[in-house]
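>>> With the sequence up front, the predicted model follows.
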Amino acid sequence: MDSQSIVSILMILATFGLYIGISVYNRAKATSDFYVASRGVPPFWNGMAIGGDWMSAASFIGMAGTLLVLGYDGLAYIMGWTGGYLFLTFLLAPQLRKYGRYTVPEFIGDRFGSNTARLIAAIATIIISFVYIIGQLSGSGVVIGRILEIPSMYGTMIGVVVIAIYATLGGMKGITWTQVAQYIILIIAYIIPIVFMSLQVTSNPLPWLTYGNIVNELGALDRELGFSEYFAPFAESDKAQFIALMFTLMVGTAALPHVIVRFYTVTTMKAARWSGAWALLFIGFLYLSAPAYAAFSRFILMTRVAGQPIDQLPAWTTTWVNTNLLKVADENGDGILQWKEIVISNDIVVMATPEIANLGMFVIGLVAAGAMAAALSTAGGLLITISSSFAHDIYYRLMNPQASDKKRLAAGRWAIVLATIVAGVVALDPPGVITQIVAWAFALAGGTFFPVLLLGVWWKRTNKQGAIAGMLVGLFVTITYIFFAKNGMTLFGIKDTGAGLIGVPINFIVTYVVSKMTAAPPQHLQDEVIDLRYPEQMSYKDGQVWLDDGSAK
């Protein structure tokens, strides 16, 4: 093992120790600690925890790689993921916080007065979170596999063990503060390399101001090689797919159960709104940096690796070839590696770039630690969501309402262990690249939950029959479309990653039509919906708005 691998391992082990230490110190002792951190997290820190929860392996590892490969067309990921937070912050998060439940299935079950709706929502939550966590475990495999110079599937196994330990110990209370630490580590690890790359290429340490010139130079290189220009719109996809992907990520963001539950951990509706505002700021740091990362990485690859003799390639290429995520072959037999002869996986760009740019072992180790922080932070939130859906919504609310706190916590922890093992097995041979797998999770979340949550909050006439029909049809249609589109059978050119544009409208129509064709919900449920629109100092009851002091407004 070389000195670089040793440095990376030591940095990752140090961060592992930090995360587990935080989880032990903030260990959940009651169900409110385990599920919603006792609703006591300040908005600033909750916003940072949301940023950590959000910055998954797809964002940290896959985003820049996707932009490197797709160019302009990859911007749908950035626009969709950030735009969805506006939907969530303004249309759903404050209202869901005022309703005061632990989970999305619990909100749906109580809002519509239906245990059937609760069960469907809990099962859908587990499916969505399970798909999402496969991407995170796959990401951890990429990182650990590179450091230990082993196939990524073995790295995935190691990641499974670490995630299971600290998520099981801390619950939401521990996860919140580990996610704060993970965000700080990952954002530093993400920004430092592009600052150094910008200095190398442009002599300016502000990549956000300089990468535009590099994009223009990439366009010139592409023209010289006869390729479509890097920044040419819809070169790698058509407009329908771009819009479908952006829409899917927006509605998926607003409906992801593991993101929504983070807004349950604050004290008030106002704090929920501020959490969303802080989260957008923290998320923006990385998303504004990803295009710069992609541009500089592509430029260095095209100018320093492509065009070199095949037997004189940099040492880093051999290491990555061993992971099966990089392929280089002298296909035309001229002894020179051409740009088109490099096949680089989206998932290794961020990890490989510090080596490509020769930034030194400390930066390489820092990026490895940041990538693990990204994968672990999201995986932790997803595991808590899976755990709460089973232990709280299915076991406690449906199977054993008399269960003690001790039994509920035990059920939640066992659910984490089992979910991690099963997801880890699937992630050993992932069904797609990280960003693709994550896009499926967003499509499923949007297709199943977004219409039901939006109508459930803003249309009091929505009833349990409509919600049940909408969720079932939306989930079925979205899964079916992903399957067929992945195998080449698409509508209007919309690929599997844009399946939300198919599932969400159908869910809306079904929920609305079935709700109108069946009886209106009981009056007290309609009053609860109207009550959600007022600040916490006010409540709606008996057709009138009441203040906290008991007087009518």
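Noted; the coordinates are in hand. Note that the coordinates shown come from a computational prediction; the quantities given were computed from them, not determined experimentally.

>>> Please make it C-alpha for all contacts and neighbour counts, starting now.
OK.

>>> Can you tell me the number of residues neighbouring residue 366?
Number of residues near residue 366 (other CA atoms under 10 Å) recorded here: 23.

>>> Following the chain past the strand or helix carrying residue 191, name the next helix or strand.
Following DSSP states H and E, one finds residue 191 within helix 152-202. Following helix 152-202 in sequence order, the next helix or strand is helix 207-225 (DSSP H and E).

>>> second one coming, line it up with the first:
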Amino acid sequence: MNPAIGFLAVLAVSAATALISFYGLRISRTTDDFYVASRSVPPWLNASAMGGEYLSAASFLGIAGLIMLTGINGLWFPIGYTAGYLMLLFFVAAPLRRSGAYTVPDFAHARLASPLARHVTSILIVVIGWFYIVPQLHGASLTILTATGLPSWVGAVAVMLVVILTVVAGGMRSITLVQSFQYWLKLTAMAVPVMFILLMVTGATGTPAGGAPAGAEFFPDTDPASRRDLYGTLSLLVALMFGTLGLPHVLARFYTNPDGASARRTTLLVLGLLSVFYLFPTVFGVVGRVFLPELVAGGSTDTAVLLLPGTLIGGLGGSLLSALVVAGAFAAFLSTTSGLVVSLAGVASQELFGGGIRGFRIAAVAAAVVPLGLALVTGSPALAQSVGLVFALTASTVGPLLLLGIWWRGLTDAGAVAGMLAGGLLCLTAMVAGPLLGGDSPLHRLLAEPAAWTVPTAFATMVLVSLATRGRRNPGTARFMTKLHVPERPHAVAGQGR
């Protein structure tokens, strides 16, 4: 790719993001605008914004890279990502919106009447958010290095500067418009190059540059060393499905819906948007296995989406398609990072800065600086796999809190705190010890993909400790549970908007 074209693509998407955020600043006036967009975002707009922030570096670059590396096994990631929204649709979306909370710690406090549960949840949300931001910045560094030849740190710094500008300008109201735009940009950036690539590789427009390797197959056998066994598949699906329930930037979106019914419609729309999008990284991965096998040998499969259009099509057309992909990739980093920063700012501002718009803005800057520092001093592992570990941590902590808090009256503050600490500490220990242990031993497999045992441990701990501390049940639980599960009356919902 021509570095100048790649640089212009990054500049263009950054400028468009900034312009939309400035428009958001014009319509962001109140604290509700900054935290929850005044709970007035319609389902179609919220679904686009949710798709924009959910489709992260792992979705845009990492899925194709995993399919290149592991073949059909890589498809478990988009399946799990999408299935997680089914869990949200059935169990969380509407009750969480009806709770009236601004953040997950707000929900924990209202449900359990416990400052300790609130503080523990706040710490976990911040840690999870930081861990999730770091892979986005690694993806930005990889994209900048591949597309422009500039030092990799430029990508991470550029993303954070644009995100801080966007979030500080208008909070949730502003990034709702930005992320909605970025979803459709990402979909276009995937779909248009795939159409040209399929035309090229099927011979409709000639022979691809360099030709396909002799005897190449579009679905070659997976390398036995990379095959995912039953335990690994189960653990991955548990992490992705239960982890989606606790992602702070996803949950923050439900607070912006007008009511519980709107939250359900939003989730249903997101399922459709995700299903359409994930078709295209799959094609990139399958075609990349055939025409860019050197990336597998070199361990750089995450660059396949960036390199494939230029490699197969070549010339000015290939450069322009590559620039479109770079723009879409950068939009992925911006949208997910901005969603995470605004959700972390909402938590941190209420815990540390007294709430309000000024506190929100200070917290947003603080929420951005720490993961930027972590990204600059750490390496860049496979994007989808690193994000999968974050999902495992979320599934072992916030996921059980929400499911039991919404659906089980017996949950106590002691049970919730004990379960989150048990699941979180076990998962963090596994994440640290797994790479140190190495090898192919059964213990290494358990540590490398811990969700299959850390998530049940978290649930069991919450239940057992709650049963042992029945006297600590919140006296207002029955009233709060009724609020979660009784649909809003139409005239009451209408009255909220006045």
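Right, received. Where do you want to start? Here the structure is a predicted model, which is why all the values come from computation and not from measurement.

>>> before we move on, the earlier item: can you state the mean residue-to-residue distance of the helix holding residue 191 of structure 1 versus structure 2?
With mean CA distance after the TM-score superposition for structure 1, helix 152-202 of structure 1 departs from structure 2 by a mean of 1.2 Å once superposed.

>>> Quick check: closest non-adjacent residue to the residue nearest the centre of structure 2.
Note on structure 2: the residue nearest the mean C-alpha position is residue 54, at 4.1 Å, using CA atoms, centre = their mean. Counting by CA to CA, 6 or more residues apart in numbering, residue 336 is the residue found nearest to residue 54 of structure 2 once chain neighbours are left out, at 6.1 Å.

>>> Tell me who's in contact with the one you found.
Residue 336 of structure 2 makes contact with 52, 53, 54, 55, 56, 133, 136, 249, according to CA atoms under 8 Å, 6 or more residues apart in numbering.

>>> Tell me the secondary structure at the spatially closest residue to residue 39 of structure 2 that is not a sequence neighbour.
Nearest non-adjacent residue to residue 39 of structure 2, counting by CA to CA, 6+ apart: residue 256, 4.0 Å away. Using DSSP: H, G, I helix; E, B strand; the rest coil, the structure places residue 256 of structure 2 in coil.

>>> Tell me how far residue 256 of structure 2 lies from residue 266 of structure 2.
11 Å (CA to CA, to the nearest Å).

>>> Can you give me the neighbour number for residue 386 of structure 2?
18.

>>> Isn't it up against residue 135?
Yes. With contact defined as CA atoms under 8 Å, residue 386 of structure 2 counts as touching residue 135 (7.0 Å).

>>> tell me which element residue 124 of structure 2 falls in.
Assigned by DSSP H and E, residue 124 of structure 2 falls within helix 115-148.

>>> For residue 391 of structure 2, what is the corresponding residue in structure 1?
Counting by TM-score structural alignment, residue 391 of structure 2 corresponds to residue 442 in structure 1.

>>> What count of nearby residues applies to that match?
Neighbours of residue 442 of structure 1 (other CA under 10 Å): 32.

>>> cool, and residue 459 of structure 1?
So residue 459 of structure 1, with other CA under 10 Å, has 15 neighbours.

>>> Which residue comes closest to it once chain neighbours are left out?
residue 529 (7.6 Å).

>>> so that neighbour, which of the three states?
The three-state label given to residue 529 of structure 1 by three-state DSSP is helix.

>>> go on, residue 460 of structure 1?
Quick answer, by three-state DSSP: residue 460 of structure 1 is coil.

>>> Correct me if wrong: it contacts residue 524.
No. Using CA under 8 Å, residue 460 of structure 1 makes no contact with residue 524, being 10.4 Å away.

>>> The two: who's more crowded?
residue 460 (19 against 10).

>>> Name the nearest residue to the alignment partner in structure 2 of the more buried one, sequence neighbours excluded.
With TM-score structural alignment as the criterion, residue 460 of structure 1 lines up with residue 409 in structure 2. Spatial nearest neighbour of residue 409 of structure 2, excluding adjacent residues (CA to CA, 6+ apart): residue 477 at 6.7 Å.

>>> Just give me the neighbour total for the one you found.
Per other CA under 10 Å, the neighbour tally for residue 477 of structure 2 reads 20.

>>> From residue 112 of structure 2, how far out is it?
Distance of residue 477 of structure 2 to residue 112 of structure 2, given as CA to CA: 8 Å.

>>> picking that back up, need the contact list for the residue nearest to residue 459 of structure 1.
Residues near residue 529 of structure 1 by CA under 8 Å, 6+ apart: 111, 456, 457, 458, 459, 460.

>>> all helices in the stretch 251-400 of structure 1, in order from the N-terminus.
Using DSSP state H, counting those that start in this stretch, the helices found in the stretch 251-400 of structure 1 span residues 257-260, 269-287, 290-300, 315-321, 349-356, 361-388.

>>> counterpart of the third one in structure 2, which residues?
The alignment of helix 290-300 of structure 1 onto structure 2 (TM-score structural alignment) spans residues 281-291.

>>> For the matching stretch, which outside residues touch it?
Applying CA under 8 Å, 6+ apart, the set of residues contacting stretch 281-291 of structure 2 is 59-61, 63-69, 71, 75, 190, 194, 211-213, 216-219, 296, 304-305, 308, 312.

>>> same deal with stretch 243-255 of structure 1?
Under CA under 8 Å, 6+ apart, the answer for stretch 243-255 of structure 1 is 76-77, 79-85, 87-88, 92, 259-260, 439, 441-447, 449-450, 453, 494, 497-501.

>>> same thing but at 6 Å, please
Contacts to stretch 243-255 of structure 1, defined as CA atoms under 6 Å, 6 or more residues apart in numbering, come from residues 76, 80-81, 83-84, 87-88, 442-443, 445-446, 449-450, 498, 500-501.

>>> Mean deviation, that stretch versus structure 2?
Relative to structure 2, stretch 243-255 of structure 1 is 1.1 Å off (mean CA distance after the TM-score superposition for structure 1).

>>> Read off where that stretch ends up in structure 2.
Aligned using TM-score structural alignment, stretch 243-255 of structure 1 spans residues 234-246 in structure 2.

>>> Return the distance of that stretch from the chain's centre.
With CA atoms, centre = their mean, to the nearest Å as the basis, stretch 234-246 of structure 2 stands 12 Å off its chain's centre.
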